[in-house]
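[1] no FASTA, just this:
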């Protein structure tokens, strides 16, 4: 019975993560940047519990934050907050990619820098 409970917990965590991803990507609660932190933390929990492969999880978090940060249809403050949260997924990906795929790691780092450089310093 305990195994079913663990599976149910894993399923709930995945559903929560996907729901938070939608909130972040669509800027549904753009006045509450805490949803970004909740999304990133849920991804960390999924990777730690080995519900999904860590590389897949961190890449998805990174891609969601990058896409949102570059989406000009969203408020500047939300885009900026998403770009501010890129460091953790990049830090989590670094040991996973540094040896096996350093080219991908450099591409990710360059993409993050381009996204940050592309966001105006002030909304306008």
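    Alright, I've got the coordinates. Only a predicted model underlies this, so the values are computations on that prediction, with no experimental measurement involved.

[2] going forward, measure contacts between C-alpha atoms and count neighbours the same way
    Noted.

[3] on contacts alone, who are the packing partners of the helix or strand containing residue 106?
    Take DSSP states H and E as the rule and residue 106 turns out to sit in helix 102-118. With contacts defined as 3 or more C-alpha pairs under 8 Å, 6 or more residues apart in numbering; DSSP states H and E, helix 102-118 has these neighbours: helix 54-69, helix 87-97.

[4] try it against this one:
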């Protein structure tokens, strides 16, 4: 079991990594997604969150990030590519009718996600007149 300092450090690191993913603060670092999934596993293994909740939070974060048009297209695609991992973990946790229905809802959300193109941010060149 973790002591209080280690638990707080794990929580802070987990939240920081989640924010880095959601805001695409390191869009050229695909290993960030791997580290976050690993941290999430540690999070529930050490009793910081129930397993179902931890995996569902990861799934929702990845799907919300993939759907965010303000983020770079390649980052959104990477997040979508990793969204199956928490769903796969949830399959083994879906032991009753209620959790299986919940899992089906998450799978439906993934299968019906429509990815619109990322927004294109064009800044006028310095010294040019704006219309």
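    Everything's here; your move. Quick caveat: nothing in here was measured; it's all calculated off a predicted structure.

[5] Work out the TM-score between the chains.
    Once superposed, chain against chain, the TM-score is 0.85 (TM-score structural alignment, normalised by the length of the first structure); 117 aligned residues with a C-alpha RMSD of 2.0 Å.

[6] looking at the helices and strands packed on helix 102-118 of the first structure, which is buried most?
    helix 54-69 (a mean of 20; mean count of other C-alpha atoms under 10 Å).

[7] re earlier: in TSV: the helices and strands packed on helix 102-118 of the first structure, plus distance to residue 7 of the first structure.
    Compiled in TSV, these are given as follows (distance: least, C-alpha to C-alpha, whole Å):
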stretch	distance to residue 7 of the first structure
helix 54-69	18
helix 87-97	25
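
[8] Compare these and give me the one nearest residue 14 of the first structure.
    Closest approach to residue 14 of the first structure among these (C-alpha to C-alpha): helix 54-69, 10.7 Å.

[9] Can you state the mean residue-to-residue distance of the top helix by length along the second structure versus the first structure?
    If you go by DSSP state H, the second structure has its longest helix at helix 4-22. Helix 4-22 of the second structure: mean distance to aligned residues in the first structure after superposition is 0.7 Å, counting by mean C-alpha distance after the TM-score superposition for the first structure.

[10] still on that earlier bit, out of the helices and strands packed on helix 102-118 of the first structure, nearest to residue 119 of the first structure?
    helix 54-69 (7.9 Å).

[11] so that closest one corresponds to what in the second structure?
    The alignment of helix 54-69 of the first structure onto the second structure (TM-score structural alignment) covers residues 51-66.

[12] so the helix holding residue 106 of the first structure versus helix 54-69, what angle?
    20 degrees (axes from the mean of the first three to the mean of the last three C-alpha atoms, to 10 degrees).

[13] What are the buried residues along helix 102-118 of the first structure?
    For helix 102-118 of the first structure, the neighbour count (16 or more other C-alpha atoms under 10 Å) marks 105, 108-109, 112, 115-116 as buried.
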